[in-house]
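Student: model this:
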Amino acid sequence: MDEDLRERVERAAEKHALLNAVKYDSDADVGAIMGPLMGENPDFRPHGDEIPGVVGGVVARVNDLPPAEKRERLEELAPDELAEIEAEGEKTDHDLPDLPNVDAYDSVRMRAAPNPNGPWHIGHARMPAVIGTYKQRYDGSFVVRFDDTDPETKRPDLAAYDAILDDIEYLGFEPDEVLLASDRLETYYDHARDLIDAGGAYTCSCGAEDFSDMKNAAEACPHRDKDRETVREEFTAMVDGAYDAGEMVLRVRTDINHKNPALRDWVAFRMIDTPHPRPEADAYRCWPMLDFQSGVDDHLTGVTHIIRGIDLQDSAKRQRFVYDYFGWEYPEVVHWGHVQVDAYDVRLSTSALKAKIDAGGLDGWDDPRAPTLASLRRRGVRGEAVVEALAALGTSTSNVDLAMSSVYAANRDLVDDDADRYFLVRDGERFEVDGGPDAGHPPLHPDHEDRGERTIPVDGGVVLEPEDVPDQGDRVWLKGCACVRRDGDRLAVTDDDIEVVRSGDADVIHWAPAEGTVPVRMRTPDGDVHGVAEPDFAATAIGDVVQFERIGFVRVDDHADDGSVVYWAHP
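Tutor: Down below sits the predicted model:
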């Protein structure tokens, strides 16, 4: 790399390192700035193998500056970007628009209505994150209603009920009421009978294809004009389990000429032969469709505002027919687009995740490669960070993308101050060290001197990551220890002070002793990584979130005689 290009790389790297450090009030991270740096400077890409080495030196110099100096320097180099960072720091939950017609209600009441067919992935968390935030804004309430009235195609998982409630607690919310739709069959039957008496429903034994043809042609079903007594008798037979699946349904009488065929005489109840997995519900065979069950429950539980996907607009239209028969006021509705999540190869689908687990492609719901809340929790990501990132997406009807970097940034703000620092070396190369101290003493946390220092022995040699090994005759700074120069397969301590780093003549690197280290298996979304940590790491507690310097934050998962296991959280 020629000198001109090197100077340009250093200038650009300094700006991005400062942006990263100031934005997150932490040390800059080489990995976090490489993407923006290369994206802004495409002409750097042919030199991709050399760039990280230059950037590493710049990052080390930036990290050595006091916070006030970092901000002052960034104001010189990029005042507009600094202003944007400071403006972002003042943002609140106002990314969420006000709910419509709030003043028309005594209090706001919302609902989360999960299908308990498995633990939640990240996309599921959007609903409780948003309605929980609205609950706090309006001093309202919300109900969790498990929509578990399909024991066949969306068969409930008995473990999922508690798992989902645990996920809501993880996100920082507590529902005001918890209901199971499968406990409420008699309530739905009572309302079906009332609907029949109001002339709003009829029993139908048409085959599915035959009815579809009639519906699409706007032709009335021959059963549409049955007398109410016959309809009641046949519905009672449905409830008693007298029909097999597909033999009889109860339809809501709507408008057979409606311009939208999907709204014409839709099914409210059908027969299902498969028993429900809950013992309390396994005797039932006549089950409500979601639009009927959900519509009735929203009214009975006092829901004032519903948030649902833009693809479910027809649900509100179907339910309004029932509401009109009963003379009920329909809740306010907010429709939003789907959320897509980057950084995962696994599709956001409970069924797809379960299939992958069953096939052995994932170790379980909390596998670090899984886009689940269980995985994030085990990795040390706090629920508050997930809520902040999801609420910031707002309620647009357009599809939105959730960048996991936004979750990670929010979590970094939450954990950085408490996370002690340690060194982890991967694929270490061993070197003897000549001269200098017997041990290095880096701080447990750079911002908290009162926490003390770690002790990392040097006299038995050190191990360095391959990319940090200096060329013959070159110097590096062993963080918390000393400057060393490579001499063959040895490192000789020099008399240089920290100015050698500030001048760019020596990169700051992490390291570990050659003996007495702690073997570590680091589980990451990209697979397991193995390395050795400094001896003091063994004193960490299970559940602690710490930072492996220059690598990222991790949650300590296990300590055993043969080593430790950590779950990678984020850079």
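Student: switch to C-alpha atoms for all contacts and neighbour counts from now on
Tutor: Fine.
Student: Would you mind measuring from the spatially closest residue to residue 461 that is not a sequence neighbour to residue 505?
Tutor: Spatial nearest neighbour of residue 461, chain neighbours left out: residue 432 (4.2 Å); criterion: Cα to Cα, 6 or more residues apart in numbering. When distance is defined by Cα to Cα, to the nearest Å, residue 432 is 22 Å away from residue 505.
Student: what does residue 145 give?
Tutor: Where residue 505 is concerned, residue 145 sits at a distance of 62 Å (Cα to Cα).
Student: Kindly tell me how buried residue 86 is, as a neighbour count.
Tutor: When neighbours are counted by other Cα atoms under 10 Å, residue 86 registers 12.
Student: that older thread, so if I had to pick from residue 145 and residue 505, which one is more boxed in?
Tutor: When residue 145 and residue 505 are compared for neighbours, residue 145 comes out ahead with 22 against 13, by other Cα under 10 Å.
Student: Would you verify that that one is located in a strand?
Tutor: Yes. Assessed with DSSP: H, G, I helix; E, B strand; the rest coil, residue 145 lies in a strand.
Student: just checking, it touches residue 182?
Tutor: No. If you go by Cα atoms under 8 Å, residue 145 and residue 182 don't touch, sitting 10.0 Å apart.
Student: quick one: stretch 328-338 to chain centroid distance?
Tutor: Relative to its parent chain, stretch 328-338 has a centroid offset of 24 Å by Cα atoms, centre = their mean, to the nearest Å.
Student: Identify the residues contacting residue 497.
Tutor: Contacts for residue 497 were tallied using Cα atoms under 8 Å, 6 or more residues apart in numbering; they are residue 483.
Student: Looks to me like it is in a helix.
Tutor: No. Residue 497 is assigned coil when assessed by three-state DSSP, not a helix.
Student: centroid residue for this structure?
Tutor: Centroid-nearest residue in the chain: residue 122, 3.9 Å away (criterion: Cα atoms, centre = their mean).
Student: Could you also give me the structure for this second sequence? I'd like to compare it with the first:
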Amino acid sequence: MDDALRQRIEEAAETNALLNAVKHDSEAQVGAIMGPLMGENPKFREYGDEIPGVIAPVVDRVNGMDAEERRERLSELAPEKLEELEAEDEGEDHPLPDLPNVEEYDTVRMRVAPNPNGPWHVGHARMAAVIGTYKERYDGEFVCRFDDTDPETKRPDLDAYDQILDAIDYLGFEPDDVFKASDRVETYYDYARDLIDAEGAYTCSCPQGEFSDMKNSGEACPHREKDVATVHEEFDAMVDGEYDSGEMVLRVRTDITHKNPALRDFVAFRMIDTPHPREAAADYRCWPMLDFQSGVDDHLLGITHIIRGIDLQDSAKRQQFVYDYFGWEYPEVVHWGHVQVDAYDVQMSTSTIAELIAEGELDGWDDPRAPTVASLERRGIRGEALVDAMVELGTSTSNVDLAMSSVYANNRELIDDDTDRAFFVRDSEDHGGLVERQIVGGPDAGEPPYHPDHEDRGRREIPVAAGVAVEGDDLPGHGERVWLKGYGCVRHTRDAFEYVGDDISAVREEGVDVVHWAPADGPELRLRTMDGDVTGVAEPGVLDYEADEMLQFERIGFARIDDIAPEGESVAYFAHP
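Tutor: Below you'll find the model as predicted:
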């Protein structure tokens, strides 16, 4: 990172930190400004690992100002942003906008409606994060409804129901109610029959291509004027499974000349020959389309506010026809753009991830290379860090980018103070391999602190009798010195490290590099990362930790202990720098 770029980052960070501090009348947080900073400046993203260190002093400087100084400085840097803040309700303290017309409802009740065709990828978490936050804000209710009425093209995965509920729990929320649409098929049949009685639906056996041509030309299907009795009879035959897939559908009667062809006489029920994987639903062959099923459920389950993608605006319009037939009032709707997530080589798609797992390219849904909620959890990233980053994106109708560096910054703030430090030396070509050297002279052990900010936690004891291992890129030239962190200064001579003292001025005044190290006979450890696995040796104290505990491998980053094997290879999952 050159000086010009660093200056641009510092200037943008100061504006965002001031905006965050003034808006919330509190100290700015590095994690809270990472999202806006990266979203507004895409060119910064390739430096995501370095940026938290660059902006931290800027944030500290802003936090050292009083409220009046912050407002004055913000008025100098970005007067238009200060004007926007002053125009907002002074009581606002949320990155999310107010939901529309909440005063008209006794209880705000919102839903996530996942298709359980696999565990959640990172993008799926946005809905639960935002709805869970709105629930807390309005003391409302959170419904999880599994929209699993497509047993063929988006076939449910029986394990995914619990996996999705686990993901919601990981994010820090608990649904007030959980429903499976496949348990409610008889209810959909009842409302289909009511719709037929209201002359709002008719059975149609037109081949799909023929109907599409008629619909696009605004021409009515010849089945459109069937009498109600015939429609009931044929719909009952659909329910009884007497038609093959594609042979008969039930359509909602709308406006065949509507200016938007997508809204003309859409399908409400179709025949599917593939049995549902759930035993309780395996006998059904007549299944509702999502627009009908979801629309009916939103009314019956008392949903007051819906958040959905901007690309689904036609769904609301189709459902409105059904609501008009029944005299129902449609819920409030907020449309938002899609979220894109950086930092992954794997496409954020349930089907793509499933294919890569089936082909053995990924070990599973929690593989560190997979852009999934399960992977983040296994890597030791707290759900709160992901929620805060998602909420900061707001509900704009524009597509938005989630910079994983903002999630990492949030997580760093949550775990840094409680996380012990440790050494791990990588045996990797990318870092020059692993090099062993004997120590000549000097103490029998190094004693670095467990945490540099908490001397009261004590110090680790790392023996050097068997020699030490360092990464090849850290090995100094012959005759040159290096500082082994927590041990002291050594000179590389005759393929050994000769101890030359513990005067820190060698580092501060003479520029001697500080490096991490481990005993040459230290325990083997495999670090699983987004770029693949890295093996090496760690300090012995790593064996004293248990699975799920976090460590910060100095000069590498935070990691979650996954498995401790005193006699073999232990495993940790890399979280972030």
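Student: on that earlier part again, distance of the residue nearest to the centre of the first structure relative to residue 84 of the first structure?
Tutor: For residue 122 of the first structure relative to residue 84 of the first structure (Cα to Cα), the value is 28 Å.
Student: Could you tell me how many residues sit around the closest residue to residue 343 of the first structure other than its chain neighbours?
Tutor: Residue nearest to residue 343 of the first structure in three dimensions, not counting chain neighbours: residue 404, with 6.6 Å by Cα to Cα, 6+ apart. Residues lying near residue 404 of the first structure (other Cα under 10 Å) number 17.
Student: So residue 404 of the first structure is in contact with residue 341, correct?
Tutor: Yes. Applying Cα under 8 Å as the test, residue 404 of the first structure and residue 341 come out as touching, 7.1 Å apart.
Student: Strands of the stretch 1-150 of the first structure, start to end?
Tutor: For the stretch 1-150 of the first structure, applying DSSP state E, counting those that start in this stretch gives strands covering 109-112, 141-146.
Student: same question but for the stretch 301-450 of the second structure, I mixed them up
Tutor: Counting by DSSP E, counting those that start in this stretch, the stretch 301-450 of the second structure has strands at residues 305-309, 332-336, 339-341, 400-402, 420-422, 424-426, 434-440, 445-446.
Student: Quickly compare the ones you listed and say which is most buried.
Tutor: strand 424-426 (a mean of 29; mean count of other Cα atoms under 10 Å).
Student: and it, what other elements does it pack with?
Tutor: strand 468-471, strand 532-538 (3 or more Cα pairs under 8 Å, 6 or more residues apart in numbering; DSSP states H and E).
Student: Among these, which comes closest to residue 314 of the second structure?
Tutor: Checking these against residue 314 of the second structure by Cα to Cα gives strand 532-538 as the closest, at 42.4 Å.
Student: which strands and helices sit next to the closest one?
Tutor: strand 424-426, strand 518-519, strand 524-529.
Student: tell me, that strand lands on which residues of the first structure?
Tutor: Mapped onto the first structure using TM-score structural alignment, strand 532-538 of the second structure spans residues 527-533.
Student: contacting residues around that stretch?
Tutor: So stretch 527-533 of the first structure is contacted by 369, 422-428, 512, 517-523 (Cα under 8 Å, 6+ apart).
Student: quick one on the thing from earlier: can you tell me which of the strands of the stretch 1-150 of the first structure is packed in deepest?
Tutor: strand 109-112 (a mean of 24).
Student: residues in contact with it?
Tutor: 127-128, 131, 135, 140-145, 302-306.
Student: who's in contact with residue 170 of the second structure?
Tutor: Applying Cα under 8 Å, 6+ apart, we find residue 170 of the second structure in contact with 377, 382, 383.
Student: hang on, the earlier thing: in the match of strand 532-538 of the second structure, what's buried?
Tutor: By neighbour count with 16 or more other Cα atoms under 10 Å, stretch 527-533 of the first structure contains the buried residues 531, 532, 533.
Student: Next, work out how far apart the second one and residue 491 of the first structure are.
Tutor: Distance check for residue 532 of the first structure against residue 491 of the first structure: by Cα to Cα, it reads 20 Å.
Student: ok, back up a step: could you dump the strands of the stretch 1-150 of the first structure to a markdown table with distance to residue 224 of the first structure?
Tutor: Listed next are the strands of the stretch 1-150 of the first structure as a markdown table, based on distance: least, Cα to Cα, whole Å:
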| stretch | distance to residue 224 of the first structure |
| --- | --- |
| strand 109-112 | 34 |
| strand 141-146 | 32 |
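Student: The nearest residue in space to residue 485 of the first structure that is not next to it in sequence and residue 63 of the first structure, how far apart?
Tutor: Nearest non-adjacent residue to residue 485 of the first structure, counting by Cα to Cα, 6+ apart: residue 475, 4.2 Å away. According to Cα to Cα, residue 475 of the first structure and residue 63 of the first structure sit 19 Å apart.
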